[in-house]
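J.: Just a sequence and a predicted model for now, questions to come.
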Amino acid sequence: MHFEERVENALSDMARLDVDLHFVAEPWPDQARALARRVAAQPAVERGPLAGTPFMIKDGTGLETPIVQRLVAAGAVPIGTTTRPDPRVDSQTWGWNGRDHTRNPWSLEHSSGGSSAGSAVAVAAGVVPFATGGDSAGSLRIPAAFCGVVGFKGTVGRIPRTGGRGLAQLTCAGVIGATVDDVVAAVQVAAGSHPLDPTALPAWQPTVPANERPPRFAFSAELGFASPDPALATLVRDRLQTLADEGSLDLVDRPVALSDPSEAWHTLHALDRGREVDHADLQAALAYRRELERTLSELFADVDALITPTTPQTAFRYRNYQEHVACDLCWAFNLSGHPAITVPVGRLDGLPVGAQIVAAPHRDDLAVRVARPIAVPLPRPPHSAEGFS
């Protein structure tokens, strides 16, 4: 398909589906068409690896940010920005376009997650193959899991950010994509240190070693403190057991018992927001982080990956935000900085279920490698475009 036609189709799908899904913060039709024409006019040898690929940007992430700069330099075409929660509210598990809640393409009565809500919907609905987002407590992984797509939070610093690392180093820039390959293609382009974030990690080129043994993994449904839906936990466990029985993965009986990260996370998040933090609370949060890092270091000396359900439940109804803590199984890995990726593994009562794969720091390649066989392609949701060609 010609670059301009592909972008035009994405713009059309975006406009048509936004009427029901409310995932667009600001459409950029004129800019997208102009950029698509510019890419099409380039000699083939000068086009980047993402030439003509439409994508969307989480609202609040401008064209000047490193991730967007690099995606555009690689030939990708932003067609608009996606919704996030109203920043004035405490609950960040939803999207809002200024008029209505962002809906889940699997069911208009259910939440699309947050905070990268619109990005997950844009991908799940087939408008774009990937979209940008951010993750402080699961904000890439939760909406991706709720919407049945892939969300990737690399090791802290994997993708440079305009302001560099925060004081608490909780937030990571990242990507939500239709497949693991879509996510990897975008992250490879975006990774590497940048003048706006010179402490970011080096460029990332994941490799697949030849003749490697099946990766060893531990499974935990609750991480020692969460209370996931038993049916959801069973669905994830059954998928992993099937792969273990086939010899694709090696399931290790390794207990995982973390303590609840909520108090430490809230303290460090307040620090990142510039709020006053009690000294004793800060010391306790940093002590929690050190203990968490030690516990996970011991775990990853025995296994290649830790796998959990991504969320304790499937998407809840879109107005019930304060009644659910969707980040229970995610936010410990923002505190520790470990890479984590969610992939769909099936559906429960018609709604997607995600599995989260966590690897040791700087082993983003291993998290991706373990995720590939686990992912289960889902059919298009009821509210979606025809897909890509």
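T.: That came through, no problem.
J.: Please make it C-alpha for all contacts and neighbour counts, starting now.
T.: Noted.
J.: residue ranges for the helices of the protein, please.
T.: Taking DSSP state H to define them, one finds helices in the chain at 3-21, 29-41, 66-73, 117-124, 141-147, 180-190, 230-246, 262-272, 279-300, 332-336, 364-374.
J.: so who does the residue lying closest to Leu167 once chain neighbours are set aside touch?
T.: Spatial nearest neighbour of Leu167, chain neighbours left out: Asp272 (5.5 Å); criterion: Cα to Cα, 6 or more residues apart in numbering. With contact set as Cα atoms under 8 Å, 6 or more residues apart in numbering, Asp272 has these partners: Gly166, Leu167, Ala168, Gln169.
J.: And Ser107, by the same measure?
T.: Ser107 neighbours (Cα under 8 Å, 6+ apart): Leu351, Pro382.
J.: And it, how close does it get to Cys330?
T.: Between Ser107 and Cys330 the computed distance is 23 Å (Cα to Cα, to the nearest Å).
J.: Tell me who's in contact with the residue lying closest to Leu251 once chain neighbours are set aside.
T.: Setting aside the residues directly before and after it, Leu251 is nearest to Phe217 in space (Cα to Cα, 6+ apart), at 5.3 Å. Neighbour list for Phe217: Leu249, Asp250, Leu251, Val252, Val303, Asp304, Ala305, Leu306, Ile307 [criterion: Cα under 8 Å, 6+ apart].
J.: Can you convert those into CSV and add a column each for distance to Val121 and neighbour count?
T.: Listed next are the contacts of Phe217 as CSV, based on distance: Cα to Cα, whole Å; neighbours: other Cα atoms under 10 Å:
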residue, distance to Val121, neighbour count
Leu249, 30, 20
Asp250, 33, 20
Leu251, 33, 20
Val252, 35, 14
Val303, 33, 18
Asp304, 31, 22
Ala305, 28, 26
Leu306, 27, 25
Ile307, 24, 26
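J.: and those residues as CSV, adding distance to Phe130?
T.: Listed next are those as CSV, based on distance: Cα to Cα, whole Å:
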residue, distance to Phe130
Leu249, 27
Asp250, 30
Leu251, 31
Val252, 33
Val303, 30
Asp304, 27
Ala305, 25
Leu306, 25
Ile307, 23
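J.: Could you point out which of those residues is nearest to Arg237?
T.: Ile307 (9.2 Å; Cα to Cα).
J.: Correct me if wrong: the closest one contacts Arg216.
T.: No - contact criterion Cα atoms under 8 Å: Ile307 and Arg216 do not qualify, at 10.5 Å.
J.: Presented hereafter is structure B, for comparison with structure A:
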Amino acid sequence: MAQRLTALEIAARVRLGTLSASDVVEQALAAAAALDPVLHFLDSLDVDGARTAARSPMDGPLTGVPFLIKSGTPVSAPIVTRLCAAGAIPIGFSTRSRPGSSAQTHGWNGTEFTRNPWDVQRSPGGSSAGAAAAVAAGVVPIATGGDSGGSLRIPASFCGVVGFKGTAGRVPRFRPDLSGLVTPGVIGADLADVVAVTALASGPHRLDPAALPPWPVPTVSGESWRVAYRAGLGGVHADAEIDALVRAALDAPGIEVVEVAPELLPVAETWEALYAADHGREVSGAALRAASAVRNHNATALADLFAEVDALITPTTLTVAPGFAGPDQGPFLGDPCWHLNVTGNPAVSVPAGLVSGLPAGLQVVAAWGRDDVATAVADHLTIALPSPPVFASAGAPP
């Protein structure tokens, strides 16, 4: 199997002339055509558009890098236009969860559920399902997504890749909401890629002028970090095997686990009220006041925690990937994730290892605005995984 190149490595080779953008794109298109009938990660494929762009790629830090756009994201969205301006080439749109579904941990192309490359009978997570499946399977090194309740981090965890939700406003939105729940972002096979692409996509835009200032690629590093650990947030804990895996990952040089943790309130009703208000549904004043109180309590508790530690570590999800249709009942499997959409803190999911042959992720949370700390600690803790059983051996250039 050919060695998989990162997005930054692909771009460097294309700029040097040792690799052509057309060859990279053709291999990505071939991998998509070969694997989509198995994994169903595509909403649509733009063969002609990708080939045209590859013939005259824009010169930039992502020159020649193929990527997928999450279904429902317009090509005019800031994250898309900025990746294209950096030289990246969209090859199509990836799947998301079926509209109106009570379970968001799946993808749907209109006919088939999106499958997980680690086990095709399992969910890839959602709602950025196709993005995570395609990245994990080696079709593209990066893909765009959006995270309003864990939709970047949950599929990253289930598929064994990286998903990063920056501080609220880190990447401008194409349609700002009232609640601030949504943060566009990136799923990638490599953390450095995800950080670099997030930096390129950051900064205010005419569609979201209130977005945070441009975020340069962070240089923070550290030999030691003080972290707090929780097996879950809001009173719901991960399965014992997931808990044990993440705890083992923290037994690493330079990691000091301290016995302090935030007392966070459950956010299910809060998130539902804020999400409903954003989508024009009727919400009572009492529900919105209660949501505001929970948000303020949790934000303050996290601020107090980060006065004592560098980061908070949790499992990303409560279990490994469930059946591909997703559970319709029971606790939300991404419960550790949506707390951070409510408060706006940066959170990144990286692989922590395998449980019964399936990936599990650990989530690194940092103080509001300290995306640099979150990604630095994540880099310290991430575990390299092998390729999944369904993988495009031709999905990366030789």
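T.: Noted; the coordinates are in hand. Computed from a predicted structure; not experimentally measured.
J.: Report the TM-score for the pair.
T.: Remark: TM-score between the superposed chains equals 0.95 [TM-score structural alignment, normalised by the length of structure 1]; 377 aligned residues with a Cα RMSD of 1.2 Å.
J.: Looking at the contacts of Phe217 of structure 1, spot the one nearest Arg16 of structure 1.
T.: Among these, and counting by Cα to Cα, the member closest to Arg16 of structure 1 is Ile307, at 37.0 Å.
J.: and the gap between the closest one and Gln241 of structure 1?
T.: Applying Cα to Cα to Ile307 of structure 1 and Gln241 of structure 1 gives a distance of 12 Å.
J.: Next, see which of the contacts of Asp272 of structure 1 are matched by contacts in structure 2.
T.: With both residues aligned by TM-score structural alignment, their matches' Cα atoms under 8 Å, the contacts of the contacts of Asp272 of structure 1 that structure 2 also has are Gly166, Leu167, Ala168.
J.: Ignoring the adjacent residues along the chain, who's closest to the first one?
T.: Nearest in space to Gly166 of structure 1, with sequence neighbours left out and distances taken as Cα to Cα, 6+ apart, is Asp272 at 5.9 Å.
J.: What is the aligned counterpart of the one you found in structure 2?
T.: Matched by TM-score structural alignment, Asp272 of structure 1 corresponds to Asp278 in structure 2.
J.: And for Ala385 of structure 1?
T.: In structure 2, Ala385 of structure 1 lands on Ala392 (TM-score structural alignment).
J.: Touching, that match and Val139? I think so.
T.: Yes - between Ala392 of structure 2 and Val139 there is a contact at 6.2 Å, judged by Cα under 8 Å.
J.: Common neighbours of these two, please.
T.: Ala31.
J.: Pick out whichever of those two has more residues nearby.
T.: Val139 (30 against 25; other Cα atoms under 10 Å).
J.: Need the counterpart of the more buried one in structure 1.
T.: So, by TM-score structural alignment, Val139 of structure 2 is matched to Val127.
J.: ok, that match - contacts?
T.: Ala10, Leu11, Asp13, Met14, Ser384, Ala385, Gly387.
J.: for Thr63 of structure 2, same thing?
T.: Per Cα under 8 Å, 6+ apart, neighbours of Thr63 of structure 2: Ile10, Ala11, Ala12, Val14, Arg15, Ala21, Pro57, Ala86, Gly87, Ala88, Ile89.
J.: Check Ser102 of structure 2 too.
T.: Asp328.
J.: Which residue in structure 1 aligns with it?
T.: Aligned partner of Ser102 of structure 2 by TM-score structural alignment: Asp90.
J.: again with Gly344 of structure 2
T.: Per TM-score structural alignment, Gly344 of structure 2 is aligned with Gly337.
J.: what does Leu212 of structure 2 give?
T.: In structure 1, Leu212 of structure 2 lands on Leu201 (TM-score structural alignment).
J.: what's the burial count for that match?
T.: 18.
J.: could you check the distance from it over to Ala191 of structure 1?
T.: From Leu201 of structure 1 to Ala191 of structure 1 the distance is 7 Å (Cα to Cα).
J.: which residues do the two both contact?
T.: Common neighbours of Leu201 of structure 1 and Ala191 (Cα under 8 Å, 6+ apart) are Arg158, Ile159, Pro160.
J.: circling back: take the contacts of Thr63 of structure 2 and lay them out in CSV including distance to Val80 of structure 2 and neighbour count.
T.: Output for these, formatted as CSV (distance: Cα to Cα, whole Å; neighbours: other Cα under 10 Å):
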residue, distance to Val80 of structure 2, neighbour count
Ile10, 19, 26
Ala11, 17, 27
Ala12, 20, 19
Val14, 20, 22
Arg15, 21, 19
Ala21, 18, 27
Pro57, 15, 25
Ala86, 10, 22
Gly87, 11, 24
Ala88, 9, 30
Ile89, 10, 28
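J.: now, which of those residues sits nearest Val186 of structure 2?
T.: Distances from Val186 of structure 2 to the contacts of Thr63 of structure 2, taken by Cα to Cα, are shortest for Ala88, at 13.2 Å.
J.: which residues touch the aligned partner of the closest one in structure 1?
T.: Under the alignment (TM-score structural alignment), Ala88 of structure 2 pairs with Ala76 in structure 1. Shown in contact with Ala76 of structure 1 (Cα under 8 Å, 6+ apart): Leu50, Ala51, Gly52, Thr53, Pro54, Phe55.
J.: how about the fourth one, what's its partner in structure 2?
T.: Following TM-score structural alignment, the counterpart assigned to Thr53 of structure 1 within structure 2 is Val65.
J.: State the distance from its match to Ser284 of structure 2.
T.: Distance, Val65 of structure 2 to Ser284 of structure 2, using Cα to Cα: 47 Å.
J.: How about Gly125 of structure 2?
T.: Counting by Cα to Cα - Gly125 of structure 2 and Ser284 of structure 2 are separated by 31 Å.
J.: Looking at the two, which has the bigger crowd around it?
T.: Gly125 (41 against 11).
J.: show me the contacts for that one.
T.: 104-107, 132, 151, 154-159, 321.
J.: The corresponding residue of structure 2 for Gln283 of structure 1: how many residues sit nearby?
T.: In structure 2, the residue matched to Gln283 of structure 1 (TM-score structural alignment) is Arg289. By other Cα under 10 Å, 13 other residues sit near Arg289 of structure 2.
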